[in-house]
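Chemist: I need the structure of the sequence given here:
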Amino acid sequence: MCRVTTSTYDLPAAVANVPLAQERFAGTLATLTDSDLREPSVLPGWTRGHVIAHVARGAEAMVRLIDGVLTQRPAEAYPGGPAVRDAEIELGAQSGANELMDEVYETNLKIVYAFARMTAPTWGRQVQFPTGAYPANRCAWSRWREVEIHHVDLGLDVYTIESWPDEFVACHLPHELAKLPGRLPPGTAVQVGPSRFGTGEVVATIDGPDSAVLAWVLGRVGLAAPALATTGNLPELPPWS
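Modeler: Here you go, the predicted model:
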């Protein structure tokens, strides 16, 4: 059972599942060719190569933050800011399948090693994410989420939202639903199963498997729609990336 509220993260679940999620992601990558990487992903404007490069750069960002915690020196997830991050992803997206596979394999190992060096006190120290300061335990939670979500963003039949492990969905759906009101248009509410989110008039009802609801909340409407039963005008949510 995953224990999650809007402000805490299940650290043991995240640390245990990051290596498993990374292994599944790497296993999918091992089947791809150079031409596969040039195909569009689920994310607008990004090829599969962009998604894979982003996941590799994300691992490096988490390792920087963990290193900063362990050395007690302030660290940035992405030195140089968004422009440098985007340029690195663009460059990585042009790499061949073997090169990207090597990058993912190497960065996966680095992040597992970084997490292994952490202790209960260091997990509680603050790190600076691009969105603000949080306890370092968010690094593990964020990495788990990033790998699972971007795995389905590759748009491949071998790994879909139905492939998400039950524990991943159980841990992340309550957390994402808690943030839903802030992502809805002002004055808009939706009914998700038995629960209402947002303020104002209910403009849509949504029901279906938890994995599909999670995909919708994350902005993956195309992946979620076939499994959802909806009424009304479903509001468009910005994709999580």
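
Chemist: From now on I want contacts and neighbour counts done on CA atoms only, so please keep to that.
Modeler: Fine.

Chemist: Counting residues, which strand of this structure comes out longest?
Modeler: Among the segments of the chain that qualify as a strand by DSSP state E, the longest is strand 201-207.

Chemist: C-terminal to that strand, what's the next element?
Modeler: Using DSSP states H and E, the helix or strand that directly follows strand 201-207 along the chain is helix 210-217.

Chemist: Beyond that following helix, next helix or strand please.
Modeler: Defined by DSSP H and E, the subsequent element after helix 210-217 is helix 221-224.

Chemist: ok, Val192 - contacts?
Modeler: Val192 is in contact with 205-207, counting by CA atoms under 8 Å, 6 or more residues apart in numbering.

Chemist: Can you turn the buried part of these into a ChimeraX selection?
Modeler: Selection of buried members from the contacts of Val192 for ChimeraX, criterion 16 or more other CA atoms under 10 Å:
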select :205,206,207
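
Chemist: Same list (the contacts of Val192) but as CSV, adding distance to Leu228.
Modeler: Compiled in CSV, the contacts of Val192 are given as follows (distance: CA to CA, whole Å):
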residue, distance to Leu228
Thr205, 10
Ile206, 7
Asp207, 6
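
Chemist: To check against the first, give me the structure of this:
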Amino acid sequence: MSIPAGITHPTALLASIEHATGHVLDAVHAMDEISVHRPSLLPNWTRAHVISHLARGADGCVNLLTWARTGVEHPMYTSKEDRDADIREGGVRSHRLLLEDLRASSARLIEAARSLSPPAWTAEVVGAPGKPIPAYEVLRSRLLELWVHLVDLDYGFGMDDIPATDVEQLLQDTVRQLAGRPDVPAVTVVAEFEGGTVRSWDLGMPLQRPQRGKQVRGHPGALLGWLLGRTGSADLHGDAPEMPPWL
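Modeler: Below is the predicted model:
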């Protein structure tokens, strides 16, 4: 088995992961003991909860890459209850400990990714929702998580600030996860990139598509925020339907 054509090789994706991680770490470093415990954009989560979630997510990715490397099952999390408890615990940590935790867990992930042999990237592991995935999907999911949760921190970074080199892939991955779901309305998503490049994707069940007619256009960041339920449709063009929860 090989990585499909059109899928960025995970070793090439590492540079984007490191770049996004650097942005998140810079944002957390700029916070203080008061601001780190202020509310994030996620319901009932402070910024500290989001930071702790990112740290535990990095360790979860390490578990999956270890599984791919060794062939021995290493679940992303021991249980949802343990994962939630770890995030709650992180929510009361000091700013310094949160920063150190995120920095160390992120470094462990980069090291784990660099240690994987080419064949290991196609090994099957089980992601957080309990869905079997090839190991190369782990870094793609991590890149989305980093940029989106940086926005969730509500600390001066928005969807439109995601680098153009990454936002197209994030859109593609998000549409791929939503496509074919019975609860997703039939609509054509049209992204208008800088320089005049346009890309489009169809959502909704295949049988719905002949009757679709709906088209939503906009800049990539605005479309991504709408698809993920982070932003509304005010900056989009067309009759944007209400989207179901992303996960």
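
Chemist: For the second structure, which segments are assigned as helices?
Modeler: Along the second structure, counting by DSSP state H, helices occupy 10-30, 47-70, 80-90, 95-114, 136-152, 164-178, 220-227.

Chemist: TSV for the ones you listed, including mean neighbour count and distance to Asp235 of the second structure?
Modeler: Listed next are the helices of the second structure as TSV, based on neighbours: other CA atoms under 10 Å; distance: least, CA to CA, whole Å:
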stretch	mean neighbour count	distance to Asp235 of the second structure
helix 10-30	17	25
helix 47-70	24	26
helix 80-90	15	33
helix 95-114	18	33
helix 136-152	21	17
helix 164-178	17	16
helix 220-227	23	6
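
Chemist: Quick one: closest of those to Pro4 of the second structure.
Modeler: Closest to Pro4 of the second structure of these, according to CA to CA: helix 136-152, at 10.3 Å.

Chemist: between that closest one and helix 220-227, how many degrees?
Modeler: Counting by axes from the mean of the first three to the mean of the last three CA atoms, to 10 degrees, helix 136-152 of the second structure points 90 degrees away from the direction of helix 220-227.

Chemist: What are the contacting residues of stretch 149-160 of the first structure?
Modeler: 25, 28, 41-43, 48, 51-52, 55, 161, 223.

Chemist: picking that back up, which other helices and strands contact the longest strand of the first structure?
Modeler: Applying 3 or more CA pairs under 8 Å, 6 or more residues apart in numbering; DSSP states H and E, one finds that strand 201-207 of the first structure contacts strand 188-192, strand 229-232.

Chemist: okay, the angle between the longest one and helix 210-217?
Modeler: Translated: strand 188-192 of the first structure. Using the same axes, to 10 degrees: strand 188-192 of the first structure against helix 210-217 is 170 degrees.

Chemist: Could you list the buried residues of strand 188-192 of the first structure?
Modeler: 188-192.

Chemist: and which of the contacts of stretch 149-160 of the first structure is nearest to Glu167 of the first structure?
Modeler: Using CA to CA, those come closest to Glu167 of the first structure at Ile161, 12.9 Å.

Chemist: What lines up with the closest one in the second structure?
Modeler: In the second structure, the residue paired with Ile161 of the first structure is Met159, using TM-score structural alignment.

Chemist: show me what contacts its match?
Modeler: Taking CA under 8 Å, 6+ apart, one finds 148, 151, 221-222, 224-225 in contact with Met159 of the second structure.

Chemist: among these, which recur in the first structure?
Modeler: Using both residues aligned by TM-score structural alignment, their matches' CA atoms under 8 Å, the first structure keeps these contacts from the contacts of Met159 of the second structure: 151, 221-222, 225.
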